[in-house]
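**Q** Here's my sequence, what's the structure:
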Amino acid sequence: MNAELSILDLFLQASLLVKSVMLVLLSMSLMSWAMIIQRSRALSQASQKVERFEDRFWSGVDLSQLYQEVKARKHYLSGSEQIFYAGFTEFARLHRSNGGVPEGVMEGASRAMRVSLSKEVEELETHLPFLATVGSISPYIGLFGTVWGIMHAFIGLGAVKQATLAMVAPGIAEALVATAMGLFAAIPAVMAHNRLSHKVNRLENDYANFMEEFSSILHRQAFATPKEQ
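**A** Just a heads-up that it's a prediction; the model follows:
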């Protein structure tokens, strides 16, 4: 037996089922890495957008002017901008048609912002369930391949009169590669899922805080007397 068997050699010598397990784990690992990179970039961009928009929002700009700026690119909004656009649009619509009932105006605006917040958070969480799935099931898939490979190796020993370690070692080694690949797929997925989930929670808090602060501003406008407006 060649003592310098590579992972490729072990893969080629493995049974069809163990090969299938290895290929599934490799595919899951590649897909999870693609999603990790894509989500990391998306969440970083979302954080930057929140900071830029809130700097603009609290710069003292007139809200009507800011609304017109945001409305001009309404098809490309996300995060705090989208929440602001949804809330101000509904507020303005209800204020024109139902200005005498400020409670109804505020309820409608708040409801629009909550719906928008929910959609934005759902967008931020894209692909995170897949990473959680990879992290939780990959070790078990790898273990299944290992158990099958070892069982296959020992069954093969039953056909010979004198069993030696040299005869069973390659089969066990190739089976253990499946477990290693399961861990290789699972560990980065779990770590990335936890890190990205933390970023999503932080952005969700930023969105919720902005929504509450903006609601307070709209509340003052809704309940202001004509002279105060």
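**Q** Only C-alpha atoms from now on, for both contacts and neighbour counts.
**A** Will do.
**Q** show me what contacts the most centrally placed residue in the chain?
**A** Per Cα atoms, centre = their mean, the C-alpha nearest to the average position across the chain is that of Leu128, at 3.0 Å. Contact partners of Leu128, counting by Cα atoms under 8 Å, 6 or more residues apart in numbering, are His193, Leu196, Ser197.
**Q** To check against the first, give me the structure of this:
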Amino acid sequence: MPIVPQPPLVQLSQVCKGFNDGDQYHRVLDCLDLLIHPAETVALTGPSGSGKSTLLNIIGGFEYPDSGQLWLQGADCSHWHDPQWSRFRRQHLGVIFQQFNLLTPLNVHDNVLFPLSLLGQKWNDWCDYLLQKLSISELAQRPVEQLSGGQQQRVAIARALAHRPALLLADEPTGNLDADAAEEVMQLLCKLAADAGSAILMVTHSDSAAAHMQRRWHLQQGKVHE
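**A** Just a heads-up that it's a prediction; the model follows:
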């Protein structure tokens, strides 16, 4: 039997997005075409305001493009509505936010369990593995607001990977960490995403963080350059 190639995990075709600022219209994404393949890791850099977070939000269904098409795992989701997006995010998407966005006053265990509970699943050996590798096993019962910034970031990584998503979107995941902590977190993130089989699209201003990714895109004036 011939081997059927996998479709790209993410495919954008001629995607445009802009915003009105008073009487002015600003186009931040200008007819973008791009592909991300399963388990691939990509860093997205560019000046502030260039549309990096907008691109992440479109791929995650948090914003909609003005025009163009978006496919995820081979499915045309250009016209999906909230129920379809919610289902995709629960099953296939992990997100790491710059400000962590952990659930307070829940503890570490319950934050990591949260994405699994949305799928009707329970704590499992993979969750134990995540906490062990991220060195937060001993913090499992501690409320997350009592953790340091570096510890909260580790919890955010564990939560994003708990359900082994096909795609991990990370928005400045080391932006609030010092250089040594950032380097350690990036090594852990890449290792655990590989173990989960997750692709990564990461927005960053850090050259050292970007160097951990297999590919690097630069977004400027609405275009992506590799």
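**Q** Mind checking the TM-score on these two?
**A** Scored against TM-score structural alignment, normalised by the length of structure 2, the superposed chains reach a TM-score of 0.25; 68 aligned residues with a Cα RMSD of 2.9 Å.
**Q** hang on, the earlier thing: show me which of the contacts of Leu128 of structure 1 are buried.
**A** With burial judged by 16 or more other Cα atoms under 10 Å, the buried subset of those is His193, Leu196.
**Q** which among the contacts of Leu128 of structure 1 gets closest to Trp148 of structure 1?
**A** If you rank these by distance to Trp148 of structure 1 using Cα to Cα, His193 comes first, at 29.6 Å.
**Q** got a list of what that closest one touches?
**A** By Cα under 8 Å, 6+ apart, the contact set of His193 of structure 1 is Leu128, Leu131, Ala132.
**Q** Give me the distance between Asp180 of structure 2 and Val15 of structure 2.
**A** Distance of Asp180 of structure 2 to Val15 of structure 2, given as Cα to Cα, to the nearest Å: 37 Å.
**Q** likewise Arg90 of structure 2?
**A** 24 Å.
**Q** Who has more neighbours out of the two?
**A** Val15 (21 against 16; other Cα atoms under 10 Å).
**Q** Tell me who's in contact with that one.
**A** Neighbouring residues of Val15 of structure 2 by Cα under 8 Å, 6+ apart: Leu29, Asp30, Cys31, Leu32, Asp33, Pro65, Asp66, Ser67, Gly68, Gln69, Leu70.
**Q** and the nearest residue to the last one once chain neighbours are set aside, how many neighbours?
**A** With sequence-adjacent residues excluded and distances taken as Cα to Cα, 6 or more residues apart in numbering, Leu70 of structure 2 is closest to Leu12, at 4.7 Å. Per other Cα under 10 Å, the neighbour tally for Leu12 of structure 2 reads 20.
**Q** how close does Ser64 of structure 1 get to Ile7 of structure 1?
**A** For Ser64 of structure 1, the distance to Ile7 of structure 1 - Cα to Cα - is 64 Å.
**Q** same check, this time on Lys199 of structure 1
**A** Distance, Lys199 of structure 1 to Ile7 of structure 1, using Cα to Cα: 36 Å.
**Q** Between those two, which is the more surrounded one?
**A** Set Lys199 of structure 1 next to Ile7 and count neighbours by other Cα under 10 Å: Lys199 wins out with 19 against 12.
**Q** Tell me which helix or strand that one sits in.
**A** According to DSSP states H and E, Lys199 of structure 1 maps onto helix 165-222.
**Q** same question, Pro115 of structure 2
**A** If you go by DSSP H and E, Pro115 of structure 2 is part of helix 108-118.
**Q** next helix or strand past that helix?
**A** On the C-terminal side of helix 108-118 of structure 2, the nearest following helix or strand under DSSP H and E is helix 125-133.
**Q** Quick one: work out the angle between that next one and helix 108-118.
**A** Helix 125-133 of structure 2 and helix 108-118 meet at an angle of 150 degrees, taking axes from the mean of the first three to the mean of the last three Cα atoms, to 10 degrees as the criterion.
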